[in-house]
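Asker: I need the structure of the sequence given here:
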Amino acid sequence: MAALSKPDWLEPREYQDKAVQAWANSSGQGILNMATGTGKTVTSLLAASQLASLQDDSLALIVAAPYQHLVDQWKSDMNDFGASPILAYQSRTRWTDSLASQITEYNSGVRDTLAVITTHKTFSSDHFQDLIGRLNGVRTMLIVDEVHHMGAPHLRSSLPQNIRARLGLSATPQRWYDEEGTEALTSYFSNGVVFEYGLEEAIKNGYLAEYYYIPHIIELTEEEQEEYLALSRSIGKRMAAVSGDIGDADSQADETLKQLLFKRARLVGSAANKIPELRELLIETGLEDLHHTLIYSGDGNVGEEGEETRRQLEAITELMGNELGLKIHQFTYEEDQKERERLLNEFETGVLQALVAIRCLDEGVDVPATQTAFILASSSNPRQFIQRRGRILRTHADKDHAIIHDFVVAPPTEVRKSGEDSLFSLERNLVQKELQRVSTFAASARNHPDASIPGIPTSTGSIRQLKKDFNLLDV
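Answerer: From the prediction side, this is the model:
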């Protein structure tokens, strides 16, 4: 097998060379914190090829990525560097014998290069760990893509101690509400984050597109307000009983509190008024002019009490496809890789005007042709919205700038005028997390979030007023 090496046609960007050097200067262990869309994969392969060169063109390279479609993308990039990797996912009978044989050849010196790409799930399995445990760790390199995932307890325990060269990649390396997981990653990649290349710098240097950010304040319906207030009071009582906090639902140790937070988050994510707001914005944009548009949907149901409910995904599809006559398609985990490639190609060429997705466009799926995005459901977890923004801002020959419409749900008016200090304080914390997302998006945008922009539809709701209502003008 040929040695891993940089292709002749590739001209590394200046910051990519600096990233590789920073990692090398840190004894070949560390995390690269680079904005989504700035070429982390290529940067890591440049580091791997440099290491191979220092080891007389000898290297065993293991890459672990969170999803199967990312494994396939890594294979394409690795092929450019002259490697023919084993893809270790799905049925182990498809790859075990090949991997075991190549490990034997590599350890005996018959083979100079070994490359395997796998998913985080397979990587953490006892079977895979047993196989790579046979490798000479001194001449082995591990690259963990979207390394923040690997901080989860069931994954981080599988990080092999015998492998010397370790490189983690992420635009969001810190695990939200999980200091223990973050510290575990920092410890394993001995020097923590060794290089950073942020979004503002990438935009300034032309590696990501400039963008307009337009938040839209969404009010809950009366029925939703009643349910929201009931859930909030239950959450407050449970928090007091278990000494919990208003952090991310996934991080809650108390199962009852976790389920209450999930239920309220789903209510907010699927707020009924988002659909008519989307309809107005699409019409104002101009249906015939709509193109290269992503819609991020929630995974909850919409519909008032007594009415037939349906998934928000289906409601958006019905609105855009049937009512407005747009050429759209859902993009979910139900499509296989071949179907996904077809949809992305039709989106790129303009055959499809829009894709409607839930979460599967958050990490690793490249859609650089995207010019407009409507985010109907978003988490307060920075990882999700930072990843989404990076997907949208990838450069494209036909894109001058991007437009991001963000639907921000305001707590019920009753809360803002409530005499219940505990309830107001609880909701203030929630609004603060929402506004932190707004501030993050707005900080690098061309416009002020409350400004009117010629040619781009905006709404009447004011972010400043929402801040004022909750004494958060400093956010």
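
Asker: rest of the way, CA atoms for contacts and neighbours
Answerer: OK.

Asker: Which secondary structure elements does the helix or strand where Q16 lies sit against?
Answerer: Q16 is part of helix 14-25 when elements are defined by DSSP states H and E. The contact analysis (3 or more CA pairs under 8 Å, 6 or more residues apart in numbering; DSSP states H and E) places helix 14-25 against strand 29-34, helix 40-54, strand 193-197.

Asker: For the comparison step, fold the sequence that follows:
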Amino acid sequence: MYSIYLQSAVVARQAIDSVIITATGTDLLDQWTNQLYAVASNLTPKFRVLKHYETHHEKDEYELDPENSVLVVSRNLLRNMLRSLTRPTRKHLLLIHDEVHGLGSPANIEELEGLSEDIAYRLGLSATPEREYDEEGTAFIERNVGLVIYRFSLEDAIRRGILCEFDYYSVEYELSDEDRQRIKNVYSLRAARQTEGRPMSQEEFWTALARVHKISRTKLPYFKELLDQHPEILERCLVFVEDRQYGEEVINIIHHYRYDFHTYYAEDDRQKLVDFVNGEISCLITCHRISQGIDIQSLRSVVLFSSARSKLETIQRMGRCLRKDPANPSKRAVVVDFIRVQDEDTEKLNADQIRKEWLTSLSKICQKVT
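Answerer: Purely as a prediction, here's the structure:
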């Protein structure tokens, strides 16, 4: 919403007469569109809101008359949109990239390099603007959008009462013999690929190892134990799993505590998200579909069966439940995280233990009373 107010300010100064907002995912694009309608109609002059994503195809209408228009466009359709912009349009255009860290993917680097040149105003929004372990992607964002000009940390947001305080449940688990065999298989595969002359990249190798941890079934009984003590965790809750198969095993546990749950995977009906927002469903089991951007103020808990090594994904996911809820001023969020036990033969903390230290520290932050 802050970017919408910024848009209003630069329109009032007559610095721009056209806006393009781009993001990934129909849910997030719809959220932008719905929030823009009221704002655009109150601008002077009034702006119209056009959409170019999913079943909406209003790019041509924007190109014919971009003045006093806001176009909300999917990032995967952005290339042709930027290529079609005339020089006069670029001189008075504000381009907003939501969840800008996603802009630095290899595919976007290839498709979008240099296409933002001469655009008067470029703004990137993200809780995690830098791409961890990806210097090339971060550099691309800096070239095509710009450097970070303002930071507002999670810590500051909680202290200022912009995000709510939260309780952190770190659930430790050990790998099973089956998990350890899968890890050995990953190492064997890497050796075989090396012998064949087609070695695994470091990214492939670490992704394969991480998947073993993400789908470890030893987490499941600990989850049940936690719910026995705190069944309220499933009220207004998102459960993040690695894949549908693992999600089915999680569902087998959840159904003992609640009936009002559903999955929300890529192939599931968007109506399920609407039902969740409206309170008709209390718990959603999902993978990556709603990790970023979506504003569900009543969401109270997130359960992280699957967590990435980088902070980016964790911040995005837990950020869903830290948002303030006007209907519940005393809201306190809950984050449940599964942590692999520390190896006895090494002093260096594993990635899970590092995340545990960070989130434990974050959970101790209290809002400052003014």
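
Asker: After superposition, what's the TM-score here?
Answerer: Here the superposed chains carry a TM-score of 0.86, computed using TM-score structural alignment, normalised by the length of structure 2; 354 aligned residues with a CA RMSD of 2.9 Å.

Asker: Turn the helices and strands packed on helix 14-25 of structure 1 into a markdown table, columns for distance to K237 of structure 1 and mean neighbour count.
Answerer: Shown next, in a markdown table, are the helices and strands packed on helix 14-25 of structure 1 (distance: least, CA to CA, whole Å; neighbours: other CA atoms under 10 Å):
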| stretch | distance to K237 of structure 1 | mean neighbour count |
| --- | --- | --- |
| strand 29-34 | 39 | 26 |
| helix 40-54 | 45 | 20 |
| strand 193-197 | 39 | 20 |
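
Asker: ok so, going back, please tell me which residues of structure 2 the helix holding Q16 of structure 1 aligns onto.
Answerer: Counting by TM-score structural alignment, helix 14-25 of structure 1 lines up with no residues of structure 2.

Asker: how about that helix: buried residues?
Answerer: Y15, Q16, K18, A19, V20, Q21, A22, W23, A24 (16 or more other CA atoms under 10 Å).

Asker: Quick one, which of the helices and strands packed on helix 14-25 of structure 1 gets closest to T413 of structure 1.
Answerer: Of all the helices and strands packed on helix 14-25 of structure 1, strand 29-34 sits nearest to T413 of structure 1, with 39.9 Å by CA to CA.

Asker: ok, longest helix in structure 2?
Answerer: helix 177-195 (DSSP state H).

Asker: So which elements touch it?
Answerer: Counting contacts by 3+ CA pairs under 8 Å, 6+ apart, helix 177-195 of structure 2 packs against helix 202-214.

Asker: Quickly find the element holding A115 of structure 1.
Answerer: Per DSSP H and E: A115 of structure 1 is located in strand 113-119.

Asker: now the strands for structure 2?
Answerer: Secondary structure of structure 2 by DSSP state E: the strands cover 18-23, 48-53, 56-57, 69-74, 93-98, 121-125, 166-173, 237-240, 261-264, 283-286, 301-304, 333-340.

Asker: Any chance of a markdown table for those strands, columns mean neighbour count and distance to S363 of structure 2?
Answerer: Shown next, in a markdown table, are these (neighbours: other CA atoms under 10 Å; distance: least, CA to CA, whole Å):
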| stretch | mean neighbour count | distance to S363 of structure 2 |
| --- | --- | --- |
| strand 18-23 | 24 | 30 |
| strand 48-53 | 21 | 38 |
| strand 56-57 | 12 | 42 |
| strand 69-74 | 24 | 35 |
| strand 93-98 | 23 | 27 |
| strand 121-125 | 18 | 24 |
| strand 166-173 | 18 | 6 |
| strand 237-240 | 25 | 18 |
| strand 261-264 | 21 | 27 |
| strand 283-286 | 24 | 23 |
| strand 301-304 | 24 | 13 |
| strand 333-340 | 23 | 9 |
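
Asker: Quick one, which of those gets closest to D134 of structure 2.
Answerer: Short answer: strand 121-125, nearest of those by CA to CA, at 17.4 Å.

Asker: if I line the two up, what does R437 of structure 1 land on in structure 2?
Answerer: Aligned by TM-score structural alignment, R437 of structure 1 pairs with R355 of structure 2.

Asker: Now do the same contact list for its match.
Answerer: K311 (CA atoms under 8 Å, 6 or more residues apart in numbering).

Asker: try G124 of structure 2
Answerer: For G124 of structure 2, the contact set (CA under 8 Å, 6+ apart) comprises I96, H97, D98, E99, V100, V145, G146.

Asker: Taking strand 59-65 as reference, get the angle to the strand holding A115 of structure 1.
Answerer: Between strand 113-119 of structure 1 and strand 59-65, the angle comes out at 10 degrees (axes from the mean of the first three to the mean of the last three CA atoms, to 10 degrees).

Asker: Tell me how far the longest helix of structure 2 lies from the chain's centre.
Answerer: In this view, helix 177-195 of structure 2 has its centroid 31 Å away from the chain centroid, taken as CA atoms, centre = their mean, to the nearest Å.

Asker: Just the residues contacting the strand holding A115 of structure 1, thanks.
Answerer: So strand 113-119 of structure 1 is contacted by 1-4, 57-68, 71, 74-75, 83-89, 99, 102-103, 106 (CA under 8 Å, 6+ apart).

Asker: one more time with 6 Å, if that's ok
Answerer: 3, 58-67, 85-89 (CA atoms under 6 Å, 6 or more residues apart in numbering).
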